[in-house]
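A.B. asks: give me a model of this one.
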Amino acid sequence: MSVSEPEAGSAGGFGEPAADAVFRPVRSGNAFEETVERLLSAIKLGVVAQGERFPPERELASRLGISRITLREAIRALQESGYAESRRGRFGGTFVTYVPPPPSRAEAQRLLARMDGSLDDLFVFREALEVGAAVRLAAAGLTAGQEELLLARLAAVDRASTDDYRRCDTVFHLTLAELTGSPSLSSALADTRMRINDLLNAMPILSKNLEHASRQHRAVVEAIRRRDPDGARRAVVEHLDGTAALLRAFLG
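C.D. replies: Now for the predicted structure:
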């Protein structure tokens, strides 16, 4: 499947745009550690949601460009840390068991203290990536398949329950990056989004905030569909500024 013509009918699994940002070839000298990081990113970003199964071992090892032995060692590390479990049988495999901790200001402050760099740096970098992606898509225009996929991702966020909202929201944002066709942009946003998600998961989800975010998501998509780069830039900036303000207020 190419990025220019993704499958439009599915909701965020292996081989689709959001997963492409995470399941990319491992390139560092320490394949084991980077593989653990990639699998953990897939879990925390919701690319493989709680209760869902990772792709078959052969496919995943090929996608990551690693040996099956390295993959098995990485999966074992996740199992030992409580992020996944293996099941045998016809419908067996490696399943995600990770459950994010309950919302907590103290937990968010602890996570922020452990991060490299400041919160401002994180938000500025995220804005540069997401504004760039939206402006690029608006300037280039979408194919019919891309537009269908983007609308499907938008609908998935709108109908998501509060328990599944962060996952669907993450997939929506990663899809915007992946549709640009730039693996570098997609991987950078995936890494940045994982750091932000750790903080967002510690913050309670309010229905009023979700309604506001839904309008902003739609404004981004509509600007891209009508090929309005300036409108796309304004819509993304408004959305990200709102998220940043909520998080700063929560952190105190």
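A.B. asks: only C-alpha atoms from now on, for both contacts and neighbour counts.
C.D. replies: Will do.
A.B. asks: and for Arg218, nearest residue in space, chain neighbours not counted?
C.D. replies: Distance criterion C-alpha to C-alpha, 6 or more residues apart in numbering; nearest residue to Arg218, sequence neighbours excluded, is Leu154 at 7.3 Å.
A.B. asks: what's the burial count for the one you found?
C.D. replies: 20 (other C-alpha atoms under 10 Å).
A.B. asks: is it true that it touches Phe172?
C.D. replies: Yes - with contact defined as C-alpha atoms under 8 Å, Leu154 reaches Phe172; the gap is 6.5 Å.
A.B. asks: structure for this one too, so we can compare:
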Amino acid sequence: MESGAGEALFRPVRAGNAFEETVERLLQAIRLGVVGAGERLPAERELAERLGVSRVTLREAIRALADAGYVESRRGRYGGTFVNETLPEPLEEESLRLTVAELEDTLSLRHVLETGAAELAASRPLGEAGREHLTATLAEASAADLADYRRRDSRLHLAIAEVTGSGSLTSAVADVRMRVNRLLDRIPLLEPNLEHSNVQHDAIVRAILAGEAATARQAMAEHLEGTESLLRAFLA
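C.D. replies: Presented below is the predicted three-dimensional model:
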């Protein structure tokens, strides 16, 4: 492993989306050949310290990459986490090819629309119906199982746009969400990410209900950044 590249990639992640960014950093190291096929990742204790995450978070990230076919964990004296000799093949179908520019375009548009929607929702008097709509869709997303999670998650994000009272904004958020979902369908569902998303959803809705516009915008931005990290890791 090249020490310079390793130091650049295995640097502390931001606290807000520790799991997602840890997955992103590890995938970057693998895909760029910083840790080559068949090679072992740094020891768990060392890697957790360098990334600035707990060992629980690191293990969850490694488990996610193992489930996706990138690494395997071996026990014993010479054990550890090793990069698989054969990595998952990128999708080759013409209809599924994606350029970095297309990915960034979708993520940038989503960021502008959804952070703005959260801020605007918190700035408006919601009324009882609006408040009930938000709390109900939040509860449904929080209770969703893996099979139904993406649909319930999409419904909550759309509900935030709906309570702004802007039909144009709601339509735009729906359109970009369809684009985002097509990207999300191409990466694995990672349970720790979903649990983290639920915590962030709660923070966003609480800020909106409290009328804290700046907090709602920041909470939504942090939430979107976690998804962006995973999409860039798997697709860019």
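A.B. asks: now do the contacts for the residue nearest to Arg218 of structure 1.
C.D. replies: Contact analysis of Leu154 of structure 1 by C-alpha atoms under 8 Å, 6 or more residues apart in numbering lists 172, 217-218.
A.B. asks: what's the helix or strand for it?
C.D. replies: With the criterion set as DSSP states H and E, the secondary-structure element containing Leu154 of structure 1 is helix 144-159.
A.B. asks: swap in Ala48 of structure 2?
C.D. replies: Mapping Ala48 of structure 2 onto the secondary structure by DSSP H and E places it in helix 44-51.
A.B. asks: can you give me the helices in structure 1?
C.D. replies: Counting by DSSP state H, residue ranges of the helices within structure 1 are 17-20, 31-44, 57-64, 68-80, 105-114, 119-140, 144-159, 165-178, 183-200, 207-225, 229-251.
A.B. asks: before we move on, back to that, can you give me the angle the helix holding Leu154 of structure 1 makes with helix 119-140?
C.D. replies: Using axes from the mean of the first three to the mean of the last three C-alpha atoms, to 10 degrees, the interaxial angle of helix 144-159 of structure 1 with respect to helix 119-140 works out to 140 degrees.
A.B. asks: tell me what angle helix 144-159 of structure 1 forms with helix 165-178.
C.D. replies: Here helix 144-159 of structure 1 runs at 160 degrees with respect to helix 165-178, directions being taken by the same axes, to 10 degrees.
A.B. asks: buried residues, helix 144-159 of structure 1. List them.
C.D. replies: Using 16 or more other C-alpha atoms under 10 Å as the test for burial, helix 144-159 of structure 1 gives 146-154, 156-158.
A.B. asks: let me have those in a markdown table, extended by distance to Asn197 of structure 1.
C.D. replies: Compiled in a markdown table, those are given as follows (distance: C-alpha to C-alpha, whole Å):
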| residue | distance to Asn197 of structure 1 |
| --- | --- |
| Gln146 | 25 |
| Glu147 | 26 |
| Glu148 | 26 |
| Leu149 | 23 |
| Leu150 | 21 |
| Leu151 | 23 |
| Ala152 | 22 |
| Arg153 | 18 |
| Leu154 | 18 |
| Ala156 | 18 |
| Val157 | 15 |
| Asp158 | 18 |
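A.B. asks: closest one of the residues you listed to Gly252 of structure 1?
C.D. replies: Of all those, the one sitting nearest Gly252 of structure 1 is Val157; the distance, using C-alpha to C-alpha, is 27.7 Å.
A.B. asks: surely that closest one meets Thr170?
C.D. replies: No - applying C-alpha under 8 Å as the test, Val157 of structure 1 and Thr170 come out as separate, 9.0 Å apart.
A.B. asks: what span of structure 2 is stretch 32-40 of structure 1 aligned with?
C.D. replies: Applying TM-score structural alignment, one finds that stretch 32-40 of structure 1 aligns to no residue range of structure 2.
A.B. asks: where's that stretch relative to the chain centroid, distance-wise?
C.D. replies: For stretch 32-40 of structure 1, the distance from its own C-alpha centre to the chain's C-alpha centre is 16 Å (C-alpha atoms, centre = their mean, to the nearest Å).
A.B. asks: and the residue nearest the centre of structure 2?
C.D. replies: The centroid of structure 2 falls nearest to Thr227 when counting by C-alpha atoms, centre = their mean (2.3 Å).
A.B. asks: that residue -> structure 1?
C.D. replies: Pairing criterion TM-score structural alignment: the partner of Thr227 of structure 2 within structure 1 is identified as Thr243.
A.B. asks: next one: the helix holding Leu154 of structure 1 to chain centre, how far?
C.D. replies: Centroid separation between helix 144-159 of structure 1 and its chain, computed with C-alpha atoms, centre = their mean, is 15 Å.
A.B. asks: mean per-residue distance, it to structure 2?
C.D. replies: Relative to the matching residues in structure 2, helix 144-159 of structure 1 has an average distance of 0.8 Å after the fit, by mean C-alpha distance after the TM-score superposition for structure 1.
A.B. asks: read off where that helix ends up in structure 2.
C.D. replies: With TM-score structural alignment as the criterion, helix 144-159 of structure 1 aligns to 128-143.
A.B. asks: what do you get for stretch 84-98 of structure 1?
C.D. replies: Counterpart in structure 2 of stretch 84-98 of structure 1, with TM-score structural alignment as the criterion, is absent.
A.B. asks: nearest to Val96 of structure 1, out of the helices of structure 1?
C.D. replies: Using C-alpha to C-alpha as the measure, helix 31-44 is the one of the helices of structure 1 that comes nearest Val96 of structure 1, at 7.0 Å.
A.B. asks: the closest one packs against which elements?
C.D. replies: Using 3 or more C-alpha pairs under 8 Å, 6 or more residues apart in numbering; DSSP states H and E as the contact criterion, the secondary-structure elements in contact with helix 31-44 of structure 1 are helix 68-80, helix 183-200.
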